[in-house]
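S.K.: need coordinates for the following:
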Amino acid sequence: MSNYQVAAIVLVCLYLAFMPNTSSYVPQNCQELGQSGSYNDPLLVDPDGLYKGVEPFYVECEVIDGKLTGRTIITPTCNLVEDVNGYEPHGSFVHDITYEMSITQIVALMESSTSCRQYIKYDCTGSIAIPYGFWVSRNGSTMYNWGTPTGFYGCACGYRGDCSNPSKVCECNINDNILRKDEGYIDDISTLPVMELRHGDTGHSWEYGISTIGPIECSGLKRKIGLMYFFDNIFMSEYVIITLPYKSLLTCLRLCQLIEECQSISVNDLMSCSLNSQSARKIPKSKINRDDHYKHYEYIKINK
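M.R.: This next block holds a predicted model:
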């Protein structure tokens, strides 16, 4: 038995012994799950890969009309809506935003996605939004871009140039007795998640506000660590590193990712999965056995 076969057996044993859910693939996020099939709610994800970085954690996957959209959802564990009344000084009201998982885990998820966003809203009657209100980033920075790009001072209507009063940067800054609102998404991954929503200007009886925080929503998959495609009904007996009970195709792929020498996968009708040290694309045809009981998949590794 070669050294890499011994190493493969050790890695596989560790995988089967210590993964929280060894019967299924642990995807990086819901986008990757959408490429694989089955779904359990909540979903265990591992954004930065097996045996490195953050610990796996649970998220929600958005489902519309019974189908996965690929969007990963993290809902804050705090009250999503808070009344703001009796707080006059700038930022004196604190809507503290908490999450079930650590900020490091959330950042890992965002870094595995192509885009993320988080919804914020302030409903107001006679209460100025900015500068009495702002939000606080994960780095503790005071942010005055209320649903607008980082660096913009103001709200979404001010950014678009369609506030009811063109001289104002927010609807709430009109500061009358009409119920108004300022809302939008923060989509700068370098500042998310929102840690606090801060408000003020509600010290008088006619002044009132409602603070609302939405979930973190992430889409896309930035770091694909490999592709697998069906090649043919063949088996390469001379190049098998190890054969395992077949649990799912993506579980076999994850095991192949663990082993540097693994270049392809063969699955047979008897529910076993063979990890191979060679690609069928690179060996002589005389070394390939045609066998309709096997489905052979080629694994193409991609640098992150």
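
S.K.: only C-alpha atoms from now on, for both contacts and neighbour counts.
M.R.: OK.

S.K.: report the buried residues of stretch 130-139.
M.R.: Within stretch 130-139, the residues that qualify as buried are 130-137, counting by 16 or more other CA atoms under 10 Å.

S.K.: turn those residues into CSV, including distance to residue 28 and secondary structure.
M.R.: Putting the buried residues of stretch 130-139 into CSV (distance: CA to CA, whole Å; DSSP: H, G, I helix; E, B strand; the rest coil) gives the following:
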residue, distance to residue 28, secondary structure
130, 37, coil
131, 38, coil
132, 39, coil
133, 35, coil
134, 32, strand
135, 29, strand
136, 27, strand
137, 24, coil
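
S.K.: which of these lies closest to residue 20?
M.R.: Checking the buried residues of stretch 130-139 against residue 20 by CA to CA gives residue 137 as the nearest, at 31.8 Å.

S.K.: how about TSV for the buried residues of stretch 130-139, with distance to residue 215 added?
M.R.: Formatted as TSV, these follow (distance: CA to CA, whole Å):
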residue	distance to residue 215
130	22
131	24
132	24
133	20
134	18
135	15
136	16
137	15
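
S.K.: specify which member of the residues you listed is nearest to residue 86.
M.R.: Closest approach between the buried residues of stretch 130-139 and residue 86, by CA to CA: residue 132, at 13.2 Å.

S.K.: all helices for this structure, in order.
M.R.: Secondary structure of the chain by DSSP state H: the helices cover 3-18, 30-33, 103-112, 156-160, 249-258.

S.K.: what's the most buried one of these?
M.R.: helix 30-33 (a mean of 24; mean count of other CA atoms under 10 Å).

S.K.: now for the most centrally placed residue in the chain: which residues touch it?
M.R.: Centroid-nearest residue in the chain: residue 109, 4.1 Å away (criterion: CA atoms, centre = their mean). Neighbour list for residue 109: 28-29, 47-48, 218 [criterion: CA atoms under 8 Å, 6 or more residues apart in numbering].

S.K.: also residue 85?
M.R.: By CA under 8 Å, 6+ apart, the residues touching residue 85 are 202-203, 207-209.

S.K.: and this one, so I can compare the two:
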Amino acid sequence: MKTNGIPSVLAFLVLVFAKCGFGEKYRTESAHDLSSSLDFEEMMSAVIARNQELANRMTNLEFAMEELRRHDENLSLGIEKLSQDNRYLKKADENMRLDIERLKKTNERLRRDLQEREEEIRRWESAVEERLLYLEAIGLQIAPRTCETLAKLGVTRSGNYLIDPDGVLIGDSPIRVLCDMETGWPGSSHANPVSTIVLHDSMEKTEVHHCTGPGCYSRKVTYDASLKQIVSLIDQSASCEQRIRYDCSAVVPNEGDTPYSWWLDRHGRPRYHWDEADAVEHASDCGLSHDSIDPTRRCNKDARALQQEANIGIIADPTALPIVELRFGGVQTEVQKANHTLGGLVCRGRATPSANPPTSCSSLRRAGNTGTGYHLIGKKQGRLDVVLCRMDLEETDPGFQLETDAFIQQGAVYFDAYRTTPWDNWDWIIPFDGTEVNIGDAMDPSTGIFTAPQDGIYAFHLHCWTRVVNHNPSTPRGNLITIRKNGEEVAELITQEIDINSDQNQINDQMPGQSILLDLSVGDEVDIFLNRGETYADFFNGGRSLHFVGYLLYPL
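M.R.: Coordinates of the predicted model:
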């Protein structure tokens, strides 16, 4: 309920008059009453002012209430909006929950798919690994012995390849080499461009450490192949070489007859030459070329010549390669400098085929047969000897080739010579009219001489028809036929008349025989010789009444 200031004052005055009464009317007119009246007025003014202040505050409160009402309406609208937002968020939350469920399902499906893919990849990896192992095994079985063989199979790209110089599935494992299919022989106009290069751990330029004594610096060389495989490669190649580059400054390679530098061959023997032209002397052109600052003194022996020299030497001795260690010395002061670079072992071409059949285990190795075991070799003509070849040993080892007593006869020698006519020329070799067999062509029927084509034990058999006609009983007659070796009698065949009848002529027909074994060397001659008498024949039927048979019984 609204109140104004004036009505409130009037109400207050009514209350005052009612309390005091009209009997007090005239008391106020005194001076004291006048003073009280003034105080009353002041009090009334204060009350009015206070009332006005309260009225203002009430107005302000009404405005504030109105503002609060509007705020309340706005708050209600905000709450409604928040409710709407909350409902939207709940819906969005539900949608998100559904999305999360879908994502979970998708993730689970993807996880299963990933597991299946991983399992499939593992199966593929396993299959690929098995295939690689299989291909590697196949590669080991068919690995060529040299890069040249690989080139003949159609490979034209240079690169690293597996080769097996000592033979497939025997000896050491295949080795990995660099096959250079493009760089030709020096000066060959690419006549044979294929090179097999065995690499090692000392191919980079390496500083020679400062030290004073002969060979005090040592560099052992480790190859990417076993020594057995390397030697097999060398044996099968037309040529092999290694290049040494030696850069030096003010270094003395030799001091009088004392060499300060050398290298070790595959047998561990020191070699003092650095180029094949100097193989017979202790030579070092720094140590590799003769083009030094002072041409009369090698490798800058004049210490005043301090410029660096680069020298190259080539080692091509197949019995020494590969180089297994380098030794240098005489690099004493900081002024002296030396570096070395050792090239890979480079082999080219194919070794000249050995005799067929091979004559030794060495020729077998050079022909590429590097399997340890029993082999046939043709040491002697007409036979193949069985020997044990220890291909895992060096050829200088006494056990490299071991002999056995076994052999196989290679060339057969048989003949059967005959006569169809009589022969009565005394002191003469009996010739023949022909041969039934003459394997080896060692019998010459026209001369009657057999010439041994190979060493061995030979058997000979002689059968002939002899006839003795005794015309004078007082002087009996007979036949003497001998088998000769190089003109010397070695066997006799004798026939003599029997039962001599003094009253009439006696005819004695016989078919004597003789056999002998002879130890012959190549070129020895054997014949039958008529000393006296005659050999007989069937004139009418052309019978072969004399046979001389011989054959090789045991080659030596």
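
S.K.: mind checking the TM-score on these two?
M.R.: After superposition, the two chains reach a TM-score of 0.59 (TM-score structural alignment, normalised by the length of structure 1), with 207 aligned residues with a CA RMSD of 3.1 Å.

S.K.: and the buried residues of stretch 130-139 of structure 1, which is closest to residue 52 of structure 1?
M.R.: Residue 52 of structure 1 has its nearest neighbour among the buried residues of stretch 130-139 of structure 1 in residue 137, at 26.0 Å by CA to CA.

S.K.: residue in structure 2 matching the closest one?
M.R.: Counting by TM-score structural alignment, residue 137 of structure 1 corresponds to residue 265 in structure 2.

S.K.: and if you look at residue 118 of structure 1?
M.R.: Checking TM-score structural alignment: residue 118 of structure 1 goes with residue 242.

S.K.: verify the stated contact: its match with residue 347.
M.R.: No. Residue 242 of structure 2 is not in contact with residue 347 according to CA atoms under 8 Å; the separation is 9.0 Å.

S.K.: of those two, which one has the most company?
M.R.: Neighbours were counted for residue 242 of structure 2 and for residue 347 using other CA atoms under 10 Å; residue 347 has more, 27 against 20.

S.K.: which residues of structure 2 does stretch 266-286 of structure 1 align to?
M.R.: Under the alignment (TM-score structural alignment), stretch 266-286 of structure 1 falls on nothing in structure 2.

S.K.: whoops, stretch 179-188 of structure 1 was the one
M.R.: The aligned range for stretch 179-188 of structure 1 in structure 2 is 308-317, by TM-score structural alignment.

S.K.: run through who's touching that stretch.
M.R.: If you take CA under 8 Å, 6+ apart as the criterion, stretch 308-317 of structure 2 is touched by 239-249, 274-276, 285-289, 292, 299, 321.

S.K.: repeat that for stretch 218-227 of structure 2.
M.R.: By CA under 8 Å, 6+ apart, stretch 218-227 of structure 2 touches 172, 175-177, 198-202, 266, 323-328.

S.K.: closest one to residue 100 of structure 2 out of those, please.
M.R.: Nearest member of those to residue 100 of structure 2, counting by CA to CA, is residue 176, at 57.5 Å.

S.K.: name the nearest residue to the alignment partner in structure 1 of that closest one, sequence neighbours excluded.
M.R.: Here residue 176 of structure 2 is matched to residue 58 in structure 1, going by TM-score structural alignment. Counting by CA to CA, 6 or more residues apart in numbering, residue 44 is the residue found nearest to residue 58 of structure 1 once chain neighbours are left out, at 4.4 Å.

S.K.: these two touch, right, that neighbour and residue 61?
M.R.: No. Applying CA under 8 Å as the test, residue 44 of structure 1 and residue 61 come out as separate, 10.3 Å apart.

S.K.: more neighbours: which of the two?
M.R.: Using other CA under 10 Å, the more surrounded residue of residue 44 of structure 1 and residue 61 is residue 61, with 25 against 21.

S.K.: what sits against whatever residue of structure 2 lines up with residue 200 of structure 1?
M.R.: Using TM-score structural alignment, the partner of residue 200 of structure 1 in structure 2 is residue 329. Contact partners of residue 329 of structure 2, counting by CA under 8 Å, 6+ apart, are 210-217, 253, 260-261.

S.K.: if we go to 10 Å?
M.R.: By CA atoms under 10 Å, 6 or more residues apart in numbering, residue 329 of structure 2 lies in contact with 208-218, 251-254, 259-262, 338.

S.K.: which parts of the stretch 51-200 of structure 1 are strands?
M.R.: Per DSSP state E, counting those that start in this stretch, the stretch 51-200 of structure 1 carries strands over the ranges 57-64, 67-74, 81-84, 93-96, 115-125, 134-136, 142-143, 145-146, 154-155, 180-186, 196-199.

S.K.: list the contacts of residue 90 of structure 1.
M.R.: Contacts for residue 90 of structure 1 (CA under 10 Å, 6+ apart) come out as 128-134, 198-202.

S.K.: still on that earlier bit, what residues are shared contacts of residue 242 and residue 347 of structure 2?
M.R.: Overlap of the contact sets of residue 242 of structure 2 and residue 347 (by CA under 10 Å, 6+ apart) consists of 197, 316.

S.K.: distance check, residue 28 of structure 1 against residue 274 of structure 1.
M.R.: Separation of residue 28 of structure 1 from residue 274 of structure 1 (CA to CA, to the nearest Å): 24 Å.

S.K.: again with residue 97 of structure 1
M.R.: As judged by CA to CA, residue 97 of structure 1 and residue 274 of structure 1 stand 47 Å apart.

S.K.: likewise residue 26 of structure 1?
M.R.: When distance is defined by CA to CA, residue 26 of structure 1 is 20 Å away from residue 274 of structure 1.

S.K.: so the two - more neighbours on which side?
M.R.: For residue 26 of structure 1 versus residue 274, neighbours defined as other CA under 10 Å are more numerous around residue 274 (26 against 23).

S.K.: name the nearest residue to the more buried one, sequence neighbours excluded.
M.R.: Sequence neighbours aside, residue 243 is the residue nearest to residue 274 of structure 1 in space, at 4.2 Å (criterion: CA to CA, 6+ apart).
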